[in-house]
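**Q** Here is the input, now give the coordinates:
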Amino acid sequence: MLKSVNRVAVGAAGLVLIGVGGAVLAAGLGLSVPHWWPFDGRDDVLLSAADRGRWRDEGWWWPAVIGSLAVLALLGLWWLLAQLRRARLSEVLVDSGDGEGALLRGRAMEAVLTGEAQAQEGVARARVALTGRRSAPEVRMALMLEPHAGPGEAVARLAEGAVEHARGSAGLARLPTEVRVGAVRHGGSRVQ
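**A** You can find the predicted model right below:
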């Protein structure tokens, strides 16, 4: 979802900036602009002194300006924090029995899960991503199956094999897994 929000926000901001910037440039160069455009000459300003002071005496003006700026600042901060948040889990906390625990690299666990999933019969490719918290990891997996493989059988073998091995190895009580299954493209066979 974050990718689509980013694309929409950047696209909308870009369109607004291109439109306003182009119209300001056209007016500044003395080209024709629409009649409703707030300024139309090289020496004209976007907001005159009368326009800037028009709403100052109104009681709602300053709360509205401060409120809208605060909302914009909070949205910008939320967007920045969302960009900095890591989508993948970098390490998994393994209970070593000594009270301190050990850390398992997330990429290593992903690589093992990927290798074990791809070794199954009927699986052409597998992609694995660890998400969640380091004390409660979750697995997101995409399987591309060969044309002859059944999705139900492949997912069942995956749950009994690779996922169960990873859960047991890391000493986790549970390892929630989301599996998306697709099929590789294949050409039809020719009969002669």
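
**Q** CA atoms for contacts and neighbours, from now on please.
**A** OK.

**Q** State the number of residues packed around the closest residue in space to residue 96 that isn't next to it in sequence.
**A** Taking CA to CA, 6 or more residues apart in numbering, and ignoring the residues beside it in sequence, residue 96 has residue 102 as its nearest neighbour in space, at 6.0 Å. For residue 102, the neighbour count with other CA atoms under 10 Å is 15.

**Q** next up, for comparison:
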Amino acid sequence: MHKVLRTVNRVLLGLIGLVLIGVGGTVLFGGFDLPRKWGSGLPSGWRWARPDDVLLRDTDRTRWTGHGWWWPVVIAALAVLVLLALWWLLSQFRRHRLSEILVDSGDGEGAQVRGRALESVLTAEAESLDGVDRARMRLTGRRTEPRLRAGLALAPHAEPCAVVARLSSQTIAHARTSAGLERLPTEVRLRAVKHRAERVS
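**A** Predicted coordinates for the structure are as follows:
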């Protein structure tokens, strides 16, 4: 899925870039009066062929303004475009979950392990550590170079440094060994669990 999204992003960026380059080049071509200077003719009725041409003519700008539906439609369309652009921009910075990991099976061919399966194992082992109340694991990166984001909710008696040390020496080390990974870069986020006060009679 991640590869498909990456391919779609590249295709969209390429198409948008080509359209912008084409339109911008056409406007500059006419704005600098290059057709007359170079003696190259443009098709009759071609827009932006002379420096005094405008991007939008009066007839184009005012064709539908007299209709009551025009401005609501324009505003709604622009709002949708802005929201789509923001969603697309934010999706570029979002770290996608890794669906599978390529494991060195020792026979030269390798094997694939589901990312969610490894995340479940990591979560269960992390939650078994002393001082960890809850854990959440997320694999990102590439299938040959995975990265781990670990979110740990610490119990009241937990010592953060000791918890991180046990996570590194036990949970992450076991994951590296079982998956045949030389390294598994990990980002750990800690937070304390807030327990509700109980009345003692």
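
**Q** if we can go back for a sec, counterpart of the residue nearest to residue 96 of the first structure in the second structure?
**A** Under the alignment (TM-score structural alignment), residue 102 of the first structure pairs with residue 111 of the second structure.

**Q** Would you confirm that its match contacts residue 100?
**A** No: using CA atoms under 8 Å as the test, residue 111 of the second structure is too far from residue 100 to be in contact (9.9 Å).

**Q** What's the separation between residue 122 of the second structure and residue 176 of the second structure?
**A** Distance of residue 122 of the second structure to residue 176 of the second structure, given as CA to CA, to the nearest Å: 11 Å.

**Q** Could you do residue 19 of the second structure as well?
**A** From residue 19 of the second structure over to residue 176 of the second structure the distance is 46 Å, taken as CA to CA.

**Q** With residue 73 of the second structure instead?
**A** Residue 73 of the second structure is 55 Å from residue 176 of the second structure, where distance means CA to CA.

**Q** quick one: contacts for residue 52 of the second structure?
**A** residue 31 (CA atoms under 8 Å, 6 or more residues apart in numbering).

**Q** Going along the chain, name the strands of the second structure.
**A** 100-103, 111-114, 132-141, 146-154, 186-192 (DSSP state E).

**Q** Let's have the ones you listed in JSON lines, adding distance to residue 28 of the second structure.
**A** What follows is those, written out as JSON lines (distance: least, CA to CA, whole Å):
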{"stretch": "strand 100-103", "distance to residue 28 of the second structure": "48"}
{"stretch": "strand 111-114", "distance to residue 28 of the second structure": "52"}
{"stretch": "strand 132-141", "distance to residue 28 of the second structure": "42"}
{"stretch": "strand 146-154", "distance to residue 28 of the second structure": "46"}
{"stretch": "strand 186-192", "distance to residue 28 of the second structure": "48"}
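
**Q** and residue 27 of the second structure, which of those strands is closest to it?
**A** strand 132-141 (41.7 Å; CA to CA).

**Q** name the helices or strands packed onto that closest one?
**A** In terms of contacts (3 or more CA pairs under 8 Å, 6 or more residues apart in numbering; DSSP states H and E), strand 132-141 of the second structure is packed against helix 115-127, strand 146-154.

**Q** Where in the first structure does that strand fall?
**A** The aligned range for strand 132-141 of the second structure in the first structure is 123-132, by TM-score structural alignment.

**Q** once the two are aligned, what's the mean deviation for the matching stretch against the second structure?
**A** On superposition with the second structure, the mean distance recorded for stretch 123-132 of the first structure (mean CA distance after the TM-score superposition for the first structure) is 0.4 Å.
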